[in-house]
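# Sequence below, structure please.
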Amino acid sequence: MKPRAVVIMGPTASGKTWLACELAMRYPVHIISADSVMIYRGMDIGSAKPDRGELERFPHALIDIRDPAEAYSAAEFRRDAIAEIEAALGRGQVPVIVGGTSLYFKRLLDGMADMPASTPEVRAGIQAEAERVGWPAMYEQLRSIDPVACQSIHPNNLQRLSRALEVHAISGRPISDHWEAQASDGTSGEVRLADGQLVSFLQFGIMPSDRAWLHEQIALRFDLMLDAGLIEEVKVLLDRGDLHDDMPSVRAVGYAQVWEFLNGHCSHAEMRARGIAATRQLAKRQMTWLRRWPGLQVLEAGPAADQRESMLQSTLSQVADFLQK
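Model (predicted):
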């Protein structure tokens, strides 16, 4: 039988972690996090990381694997996720990959282009140039080099912008050329294990049926994060002295807005409003991406009292059929 795994994607605050834990109560699963903020140690509240009790009951791989000062690429995620999938299958478990970082899922399920490895020297040179001329000028530089890549890289996504410039500097080829080679290699939607077997995926996407409800959930969750000590959590990061606002960890939604507040750039009310607005924008981007993702089993989430139970029963039915094939 072909190895099988389950994927749970969805926008922030839609119930992904809850659904993964429900599966863990019924099947021998191994939960693998696909969240680009939960990877960081000490960034618990703002990332909505499961608490210690939940993690003891339902362990998650790829959580707390990096210091906030360290980078973590989609290529590294793919490598680590495949290793976790192989280990889980070897133990007779069902891998369940859950999270909201679209790029991680794209790299895992679409494969990786044959791109040059990142080098600290080139990356530092790009950072130094950006500090001198500004990131908007760097984006225009990328536009002149690779207009195709600029169509999918937002000017504010400094990590992807820097990586695109780095790939061109090292290889002499636009990063979009590497993407095109990846798209034509015939591996889309498949993950090949070390023994040559291809993993079959059942892919769920949680899609809120009521946007107003999702916005309410986002606002409620952000307020709960503030009550739980998000400002104090970010202050610990700020007081370290070795982090700056160009780092992926500090640019994370919620953390970036509290960082601005602690540095005196906005009031508490402005910070709250900006944090909620940024989270809404993130959810919108996540849902737009999900609508374009092929082969997705859509699960509707919403305010109705029985909607969560309906979503769970639909998931359990599909997972049972999938594992018996």
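
# switch to C-alpha atoms for all contacts and neighbour counts from now on
Will do.

# what sits against residue 289?
Counting by CA atoms under 8 Å, 6 or more residues apart in numbering, residue 289 touches residue 102.

# hang on, it is in a helix, isn't it?
Yes - secondary structure of residue 289 (DSSP: H, G, I helix; E, B strand; the rest coil): part of a helix.

# Quick check: the gap between it and residue 283.
The gap separating residue 289 from residue 283 is 10 Å, by CA to CA, to the nearest Å.

# next one: residue 75
Distance of residue 75 to residue 283, computed by CA to CA: 23 Å.

# Next: residue 87.
Residue 87 is 32 Å from residue 283, by CA to CA.

# Second chain to compare with the first, below:
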Amino acid sequence: MKIKPIIFFLMGPTAIGKSFLSIQLKKKFSNLEIISVDSKLVYRGLDIGTDKPNSKLLKIIPHHLINICNPSEIYSVAQFRKDALKSIRQIILQNKVPFLVGGTMLYFKILLEGLSKLPASNIKIRSYIFYVLCHGKIDLLYQRLKIYDPIMCHKIHFHDTNRILRVLEVCYITGQKFSDLIKSRKKSFPYKVFQFGLFPRNKKELFKKIIMRFEYMLKNGLEREVKNLFLKKNLNLSLPSINSIGYKQMWLYLQKKITYQKMYDSTIQSTKKLVKHQLTWLKKWKNLISIQVNTLEQTKNFLNILFKKYL
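Coordinates of the predicted model:
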């Protein structure tokens, strides 16, 4: 029997310390190659609000699948799977070990399980669904999802506008339910995967960290960053890049549709909801090696021991 090459997953909620830990592990084990599993880090120009590793660090420790498309583009989960598999193959050919790190759980899931043949994303159809059929209102978008695909409605969070739009887009193009189409996806994966999931010891402490993190982003120029995007005529809230947490709220503030305080509160609230959603995914994850994060230093030492065992 052919031995499957080893790859590692490091999954966890926003702000738990995945980037720090992955970089420390890369320094310890030079044969690791980091692949980002984050639906927002793929976009150029979305740096401060995504807490993206800075350019200096990326030169020292390159990350795959960061800064690979423009914010005007729609980067789909299917495209991620294609790009990730390509990166994994290239890394293994170099006798190195792929190390996939991130918090976009859907990307991890589809990478493992495969994806049925779905139609390519169409920005005109997305804009039509969002602005014409739903008048730019998320609650109307969600109501349509309930009608078109009740099964997916139970699986997608109310605030996950991008996924809701994608499901409705597929329904609109194919005339079929998204939930029916994905039943046919493949489930083979040609690698031996060690999956590590990070869980907060204290959720309240993680929420405090989220507040500190966002305040740091604001002090370091998030408003200026979003304003630069805002001035570009080809960007709007129907795009996944602009509709992401932090960018969406700042965009609405720049449009003078909400106050600065509302922008701040809404971003914190949405990030907390995202964390809860990420943790829900992780709790149901199969074959997961769960790690409770007390301190990052302790977690780093524990991961060092585990990686040394498997490498």
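
# TM-score them against each other, please.
For this chain pair, the superposition-based TM-score is 0.91 by TM-score structural alignment, normalised by the length of the second structure; 308 aligned residues with a CA RMSD of 2.0 Å.

# In terms of packing, which of residue 75 and residue 283 of the first structure has more residues around it?
Shown here are residue 75 of the first structure and residue 283; by other CA atoms under 10 Å, residue 283 has more neighbours (22 against 18).

# aligned partner of the more buried one in the second structure?
When the second structure is aligned by TM-score structural alignment, residue 283 of the first structure is paired with residue 275.

# isn't that match right up against residue 11?
No - contact criterion CA atoms under 8 Å: residue 275 of the second structure and residue 11 do not qualify, at 12.0 Å.

# In contact with the corresponding residue of the second structure for residue 5 of the first structure, which residues?
Aligning on TM-score structural alignment places residue 5 of the first structure opposite residue 7 in the second structure. By CA under 8 Å, 6+ apart, the contact list for residue 7 of the second structure reads 97-100, 191-194.

# repeat for residue 29 of the second structure
If you count contacts by CA under 8 Å, 6+ apart, residue 29 of the second structure has none.

# Can you tell me how far it is from residue 23 of the second structure?
As judged by CA to CA, residue 29 of the second structure and residue 23 of the second structure stand 10 Å apart.

# Name the SS class of the closest residue in space to residue 12 of the second structure that isn't next to it in sequence, please.
The shortest distance from residue 12 of the second structure to any non-neighbouring residue, by CA to CA, 6 or more residues apart in numbering, is to residue 198 (4.7 Å). Secondary structure, three-state DSSP: residue 198 of the second structure is strand.

# Looking for the alignment partner of residue 198 of the second structure in the first structure.
Aligned partner of residue 198 of the second structure by TM-score structural alignment: residue 206.

# With residue 55 of the second structure instead?
With TM-score structural alignment as the criterion, residue 55 of the second structure lines up with residue 52 in the first structure.

# Around its match, count how many other residues there are.
Neighbour count for residue 52 of the first structure, taken as other CA under 10 Å: 10.

# for whichever strand or helix holds residue 20 of the second structure, packing partners?
Element membership for residue 20 of the second structure, per DSSP states H and E: helix 18-28. Secondary-structure packing of helix 18-28 of the second structure (3 or more CA pairs under 8 Å, 6 or more residues apart in numbering; DSSP states H and E): strand 6-11, strand 32-37, strand 97-102, helix 296-310.

# Just send the ones you listed back as CSV, with distance to residue 221 of the second structure too.
What follows is those, written out as CSV (distance: least, CA to CA, whole Å):
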stretch, distance to residue 221 of the second structure
strand 6-11, 28
strand 32-37, 24
strand 97-102, 24
helix 296-310, 27
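
# Show me where the first structure has its strands.
For the first structure, applying DSSP state E gives strands covering 4-9, 29-33, 60-61, 94-99, 191-192, 198-208, 297-301.

# and these as JSON lines, adding distance to residue 44 of the first structure?
Converted to JSON lines, the strands of the first structure look like this (distance: least, CA to CA, whole Å):
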{"stretch": "strand 4-9", "distance to residue 44 of the first structure": "20"}
{"stretch": "strand 29-33", "distance to residue 44 of the first structure": "14"}
{"stretch": "strand 60-61", "distance to residue 44 of the first structure": "13"}
{"stretch": "strand 94-99", "distance to residue 44 of the first structure": "15"}
{"stretch": "strand 191-192", "distance to residue 44 of the first structure": "30"}
{"stretch": "strand 198-208", "distance to residue 44 of the first structure": "23"}
{"stretch": "strand 297-301", "distance to residue 44 of the first structure": "25"}
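
# Residue 301 of the second structure matches what in the first structure?
Match for residue 301 of the second structure (TM-score structural alignment): residue 313.

# how close does that match get to residue 300 of the first structure?
Residue 313 of the first structure is 12 Å from residue 300 of the first structure, where distance means CA to CA.

# Which one's more surrounded, these two?
residue 300 (17 against 12).

# Quick check: closest non-adjacent residue to the more buried one.
Closest residue to residue 300 of the first structure apart from its sequence neighbours, by CA to CA, 6+ apart: residue 207 at 5.1 Å.

# Neighbours of that neighbour, how many?
The number of residues packed near residue 207 of the first structure is 22, by other CA under 10 Å.

# Thought residue 298 was touching it, still the case?
Yes - with contact defined as CA under 8 Å, residue 207 of the first structure counts as touching residue 298 (6.6 Å).

# contacting residues for the spatially most central residue of the first structure?
With distances taken as CA atoms, centre = their mean, residue 101 lies nearest the centre of the first structure, 1.9 Å away. Residue 101 of the first structure is in contact with 34-36, counting by CA under 8 Å, 6+ apart.

# out of these, which ones does the second structure keep as well?
Retained in the second structure (both residues aligned by TM-score structural alignment, their matches' CA atoms under 8 Å) from the contacts of residue 101 of the first structure: 34-36.

# Please identify, among those residues, the one with the most neighbours.
Top of those by neighbour number is residue 34, holding 29 neighbours under the definition other CA under 10 Å.

# just checking, that one touches residue 106?
No - Residue 34 of the first structure is beyond contact range of residue 106, at 10.9 Å (criterion: CA under 8 Å).

# What lines up with residue 266 of the first structure in the second structure?
Aligned by TM-score structural alignment, residue 266 of the first structure pairs with residue 258 of the second structure.

# what's the burial count for the closest residue to that match other than its chain neighbours?
Nearest residue to residue 258 of the second structure in three dimensions, chain neighbours excluded: residue 252, at 6.0 Å (CA to CA, 6+ apart). The criterion is other CA under 10 Å. On that basis, residue 252 of the second structure has 17 neighbouring residues.
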